[in-house]
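Visitor: would you be able to build a 3D model of this:
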Amino acid sequence: MSDTQWIDAWSIDEGRDRVSRLFQDRFGHAPAGVWSAPGRANLIGEHTDYNGGLVFPFALLHRTFVALTPREDSLVRVVSAQEDTAWEVDLADVAPGSLSGWGTYVVGVAWALREAGYTVHGFDAAVASCVPYGAGLSSSAALEAATAVAVDAVSGLGLAGGVDAPNDEGRRVLVDACIRAENEIAGANTGGMDQAAALRAREGHLLLLDCVTNDVTHVPFALSAAGLELLVIDTRAPHQLVDGQYAQRRATCEAAAVALGVPSLRVIADRGDTMEVIAQALSVPGALVPGVEPQVAVRRVRHVLGDIERVRRVASLLEEGRTAEVGPLLTSAHVSLRDDYEVSCPELDVAVDAACDAGALGARMVGGGFGGSAIALVPHAHVQEIADAVATAFGARGFAAPGFMVAQAGAPAW
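Guide: Modelled structure (predicted):
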C-alpha cells in the first residue's frame, strides 16, 4: 500500500459548513452568507503576466471559503482556520505600507474597491481553505477573490454577476481590486494572472489571458479524452514572494524593456527580435539602470520571450488535439525557469526530473518559484506510479514528503 500523500479538495457543502461553524464560534451568530474562490495552476506561461505576455492558467477544485457579515461602521474583523491570531483594522487606517500580515489580503480588497469609488463598509469575516498554503497555487489570490465576491454581494455592487450569468466586465473591476490589494497593501508585487484565473475562469476550461488587453479565451481542458492527467506536486518547500527575489526579477525585466525602448517585453515578442539583437542592445554601456547586469537581463528576457511563444504553441497543440505534444514544452519551460530566470530550487528540480524519469510526458515548476509546486503531464494509467517515484526521490534526498493532487479545471469565484 502506497503512503503517497494526496491533497483532497473539500466539497462545496463541506467548505461552507467548516467556515460557517468557524464564523458562528468566533462571532456568536450565523454569517450573512458564504462565498468561495479557487486556487489556480498554470499550464504554461510563467513570469509573463507582468511583462504583458500570455498565460494559460485554470481554476483548481481546491477553494478558499469566506463567511461574511457586513457592519454599519468601517471596522474589519477577520479570523482564519489557518491562522492562530485574529486580525482587526479600521478601513480608515488602511494605506499602502501601513499594515502587514495575512489579513492584508482581505482588507486590501475592501480598501481597493473604496479607492475605485465604490461604497464599502466594514465587515466580520471567517476564512477556511483547502488550497495548500505556500504551495505556489495562489492561495493569496483565492483569499482575495473570495473576499471580493463577498464584499460585492453584501455591498450591492453588482460586479460579479450570477452563477449562470457572470458579469465579465464587473469581474475585471474585481480583478483590479485584488491586484491592488496584493501589490499595494500586502506588498507582493505580482502580476494579475492569479486574480484573473480566480475570478474569470470557466469550469472545464483553461483561461488563455492576454495580459496587455486583458481579453480571455476559454479553451476546453479535457485531458481524459487523451488518456492523460495533470499531476500537481506540492514540494512543501516554502514559497515566498515577498522576500525580494520576485520583485528583483520583475524590476530587471522592466529595466530591460526601458532599455529596448518598449512599454513591455510583449512588444519584443510580437515583433520577433532575435536574441542576438536584444543582447547587443542591452550590452550598450548605460543602456540599463545601475545594478542590472546585461548578461542577467539577457537571460531574463530570453525566458519571457520563450514562454510567450510556448503559450502560443500549447494553445495551437490543444486546438489541434495534439495534447501529448504539450509535455516537452512543459519541460523546456522548466529548464528556462531554472537556468535563465533562476527561480527554481532543488525540490522543484527533483520533482520534475523524477516525474519525467518515471514516465511523465513533461513537467515543470509552476507559480512564482523559489519553492511551491510542480506540474507533470502523465498517462492516466501511471498517475500513482509516477507520484510514488517522486515521493521516493524526495525521501532519498532527505526532503519533506511531497503532496499530490490530480488537477481538474474548476469553477471561478462565487
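Visitor: please make it C-alpha for all contacts and neighbour counts, starting now.
Guide: OK.
Visitor: the stretch 51-200 of the chain: strands as residue ranges?
Guide: Listed in chain order, the strands of the stretch 51-200 of the chain (DSSP state E, counting those that start in this stretch) span 54-55, 57-70, 75-80, 87-90, 123-129.
Visitor: what angle sits between the longest one and strand 75-80?
Guide: Note on geometry: by axes from the mean of the first three to the mean of the last three CA atoms, to 10 degrees, strand 57-70 and strand 75-80 are set 130 degrees apart in direction.
Visitor: got the angle for strand 57-70 vs strand 123-129?
Guide: Using the same axes, to 10 degrees, the inter-axis angle of strand 57-70 relative to strand 123-129 is 140 degrees.
Visitor: now do the buried residues in strand 57-70.
Guide: 57-70 (16 or more other CA atoms under 10 Å).
Visitor: elements contacting that strand?
Guide: Counting contacts by 3 or more CA pairs under 8 Å, 6 or more residues apart in numbering; DSSP states H and E, strand 57-70 is packed against helix 12-27, strand 33-42, strand 123-129, helix 139-155, helix 193-200, strand 205-210.
Visitor: which of these is buried the deepest?
Guide: Highest mean neighbour count among the helices and strands packed on strand 57-70 (mean count of other CA atoms under 10 Å): helix 193-200, with a mean of 31.
Visitor: ok, residues contacting it?
Guide: With CA atoms under 8 Å, 6 or more residues apart in numbering as the test, helix 193-200 has contacts from 37-40, 49, 55, 57-59, 138, 141-142, 144-145, 168, 171-172, 174-175, 178-179, 207, 209, 211, 412-413.
Visitor: what's the answer for stretch 85-102, then?
Guide: Residues outside stretch 85-102 that contact it (CA under 8 Å, 6+ apart) are 74-80, 103, 107-108, 110-111, 122, 184-187.
Visitor: measure stretch 241-249 end to end?
Guide: Terminal residues of stretch 241-249 are spaced 11 Å apart (CA to CA, to the nearest Å).
Visitor: do the same with stretch 259-270
Guide: End-to-end distance of stretch 259-270 (CA to CA): 17 Å.
Visitor: ok, now stretch 182-202?
Guide: Stretch 182-202 has its terminal residues 23 Å apart, counting by CA to CA.
Visitor: got the buried residues of strand 57-70 as CSV, with distance to Ala351 columns?
Guide: Listed next are these as CSV, based on distance: CA to CA, whole Å:
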residue, distance to Ala351
Pro57, 20
Phe58, 21
Ala59, 22
Leu60, 20
Leu61, 22
His62, 21
Arg63, 24
Thr64, 26
Phe65, 30
Val66, 33
Ala67, 36
Leu68, 39
Thr69, 42
Pro70, 44
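Visitor: could you also give me the structure for this next sequence, so I can compare it with the first?
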Amino acid sequence: MSGTGGTSGTGVAGVAEAQDGFREVYGAEPDGVWTAPGRVNLIGEHTDYNDGFVMPLALPHTCRVAASRRDDGVLRLYSADASGDVVQLRADELAPQGATGDRGGWAAYPAGVVWALRAAGHDVGGADLHFHSTVPTGAGLSSSAALEVSTAVALNDLYGLGLSPEDVARLCQRAENDFVGVPCGIMDQMASACCTAGNALYLDTRDLTQRQVPFDLAAQGLRLLVVDTRVKHELGDGEYAKRRAGCEAGARALGVPALRDVAYGELDAALARVEDPAVRPLVRHIVTENERVQETIRLLDAGETRAIGPVLTAGHASLRDDFEISCAELDLVVDTANASGAVGARMTGGGFGGSAIVLVEEAAAEKVTEAVLAAFAAAGHRAPRVFDAVPGEGARRAA
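Guide: Purely as a prediction, here's the structure:
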C-alpha cells in the first residue's frame, strides 16, 4: 500500500533529531521540544465557522518544534522542510501584514502566533524556533494548524503563560484569521490542541464544549484510510471565503446568529425563506451536515460503527452537489472506494483537492487501496498517498 508513513517523530529518535537540528542552525541547545499533530475530520465539514458540530481526530503526523526563549525581542524561525535561511523578525514590530509584507510564506504562521499572543496581552518576547513537520502540506490535513499550535504550546511553556488547550486554539485561530488572512473556523486548531489518543473529538464550535469519543477501529476489524490526492486546485484559494460569506448571508436571511441555529426538522421551511438561489444549497449543506455529525455520534455511542459509512458517503454528496467544493480526483476516490467494497467514503478538508477518507473492513483494505491506485493511473493522475488514520495525541511537550 502506498503511504507517507505514520511516525510522529516525537519518540527518542525524533527528539534527538529535533535537538540536533536546532544545534546545527542556532549553535546552542534548545530549551525543549514540542509537538502538535495534523488532523483528519471524520464528519462535520465547513460547519465550524457556522457555530456547528465537528468530529476530527489527530493524526500521527506532527509538526515538531525545538525552541529556546530569547530576552532581546528577536524572533528567529527556521523550517527544515522549506528552502531558505533563518527568518529573523522583531516580536514588537509584528503586524497583520507580517514584518516582511509576505503573508503567504510559511513563517507568517508562527509569527502570527507571536503577534496574537502579544495582542492578547501576553508578555511574549523573542525565541529561536526550529520546525520539522511530517504533516503533508496541501492535503487538507491542517499542516498550518499544526505549525501554529506547536508554536503556541512552546511559547506557553517558555514564557509560563498558563494557557489552556482551548486558549491556545483560540489564539492560533486569531493568528490565522487576522495575521495570515485565512478566514478559517476553529476546528483545526482545537483538534491539534485537544485531541487524545484513541478518540475522536466531538466538538461544539460555538462554546467549545467537547467530548472524547472512543474510536478504536482495529478492535472492530475496521480501518480508516486517508487518501491524499496530491492535488490542490487553485480555484480553492478564494472559494473558501465565498462559501463562508454565503453561509453568513443565509444566516442573515433567516434572522439567526448562525446556520447552526436552523433546526434540521425545519430545513424545508427555512429554505423557502432564502431568496438567493446561490445561498440555498449552502444552507442545506450546513444544516444537513450538522445532523450527520449528530447521527454519527449516536451511532458511535451505540457501538454501530459500520453504520456511519453511509453517513460519510452522504456527506460527500452534499459537499459535491450543494457546497460544490469537491473535484474530479476526490470524486474518483470516493466512487472507486465505495464500488470496491468500502463501508463509506468522503472528501475531508476545505475542498478543491486534498484528501478523502475511506472507512473499510480490514480484510478489504488492500483491495480498495489497489482499486483507487489503479483508477488514478487509468485517469492519468499522479498516484495518491494512502495511509491509516489512527487517532493520536494532541499537542504536548516532547522533551
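Visitor: please state their TM-score.
Guide: After superposition, the two chains reach a TM-score (TM-score structural alignment, normalised by the length of the second structure) of 0.95; 390 aligned residues with a CA RMSD of 1.5 Å.
Visitor: sorry, back to before: is it possible to export the helices and strands packed on strand 57-70 of the first structure to TSV including distance to Asp388 of the first structure?
Guide: Below are these laid out as TSV (distance: least, CA to CA, whole Å):
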stretch	distance to Asp388 of the first structure
helix 12-27	29
strand 33-42	21
strand 123-129	26
helix 139-155	26
helix 193-200	29
strand 205-210	27
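Visitor: out of the ones you listed, flag the one nearest Val277 of the first structure.
Guide: Distance to Val277 of the first structure, taken as CA to CA, is lowest for strand 205-210 among those, at 25.3 Å.
Visitor: any idea of the angle the next helix or strand after that closest one forms with strand 205-210?
Guide: Remark: after strand 205-210 of the first structure, the chain's next helix or strand is strand 216-220, criterion DSSP states H and E. Computed by the same axes, to 10 degrees, the angle separating strand 216-220 of the first structure from strand 205-210 equals 150 degrees.
Visitor: how much does strand 216-220 of the first structure stray from the second structure?
Guide: Here the mean offset of strand 216-220 of the first structure against the second structure after fitting is 0.6 Å, by mean CA distance after the TM-score superposition for the first structure.
Visitor: what's the average distance of the helix or strand that that strand is followed by to the second structure?
Guide: Using DSSP H and E, the helix or strand that follows strand 216-220 of the first structure in sequence is strand 228-237. When the second structure is superposed, strand 228-237 of the first structure averages 0.5 Å from its matched positions, counting by mean CA distance after the TM-score superposition for the first structure.
Visitor: what packs against strand 228-237 of the first structure?
Guide: If you count contacts as 3+ CA pairs under 8 Å, 6+ apart, strand 228-237 of the first structure packs onto helix 346-357, strand 372-379, strand 403-407.
Visitor: could you tell me where the last one falls in the second structure?
Guide: The aligned range for strand 403-407 of the first structure in the second structure is 385-389, by TM-score structural alignment.
Visitor: stretch 185-196 of the first structure now?
Guide: Aligned by TM-score structural alignment, stretch 185-196 of the first structure corresponds to residues 179-190 of the second structure.
Visitor: how long is the matching stretch from one end to the other?
Guide: For stretch 179-190 of the second structure, the first and last residues are 18 Å from each other (CA to CA).
Visitor: again, but for stretch 376-386 of the second structure
Guide: Stretch 376-386 of the second structure has an end-to-end distance of 12 Å (CA to CA).
Visitor: one more: stretch 299-313 of the second structure?
Guide: With CA to CA, one end of stretch 299-313 of the second structure sits 15 Å from the other.
Visitor: what does stretch 42-53 of the first structure give?
Guide: For stretch 42-53 of the first structure, the first and last residues are 14 Å from each other (CA to CA).
Visitor: contacts for it?
Guide: With contacts defined as CA under 8 Å, 6+ apart, stretch 42-53 of the first structure is touched by 54-58, 190-193, 210-212, 250, 253-254, 264-266, 304, 307-308, 310-311, 314, 330, 333, 366-368, 375.
Visitor: switch to 7 Å and redo it
Guide: 54-58, 191-193, 210-212, 264-266, 304, 307-308, 311, 330, 366-368 (CA atoms under 7 Å, 6 or more residues apart in numbering).
Visitor: weed out the non-buried ones from these.
Guide: Among these, those classed as buried by 16+ other CA under 10 Å are 54-58, 191-193, 210-211, 264-266, 304, 307-308, 311, 330, 366-368.
Visitor: Arg211 of the second structure corresponds to which position in the first structure?
Guide: So Arg211 of the second structure corresponds to Thr217, using TM-score structural alignment.
Visitor: ok, now Arg243 of the second structure?
Guide: Checking TM-score structural alignment: Arg243 of the second structure goes with Arg249.
Visitor: let me see the contact set for the spatially most central residue of the second structure.
Guide: Central residue of the second structure (CA atoms, centre = their mean): Ser142, 3.2 Å from the mean position. Contact analysis of Ser142 of the second structure by CA under 7 Å, 6+ apart lists 38-39, 188.
Visitor: wait, which of these is closest to Val227 of the second structure?
Guide: Closest to Val227 of the second structure out of these is Arg39 (13.4 Å), distances taken as CA to CA.
Visitor: show me what contacts the closest one?
Guide: 56-59, 141-142, 188, 191-192.
Visitor: mind checking how far the closest residue to it other than its chain neighbours is from Ala66 of the second structure?
Guide: Leaving out its chain neighbours, the residue that sits closest to Arg39 of the second structure by CA to CA, 6 or more residues apart in numbering is Ala58, at 4.4 Å. Separation of Ala58 of the second structure from Ala66 of the second structure (CA to CA) stands at 21 Å.
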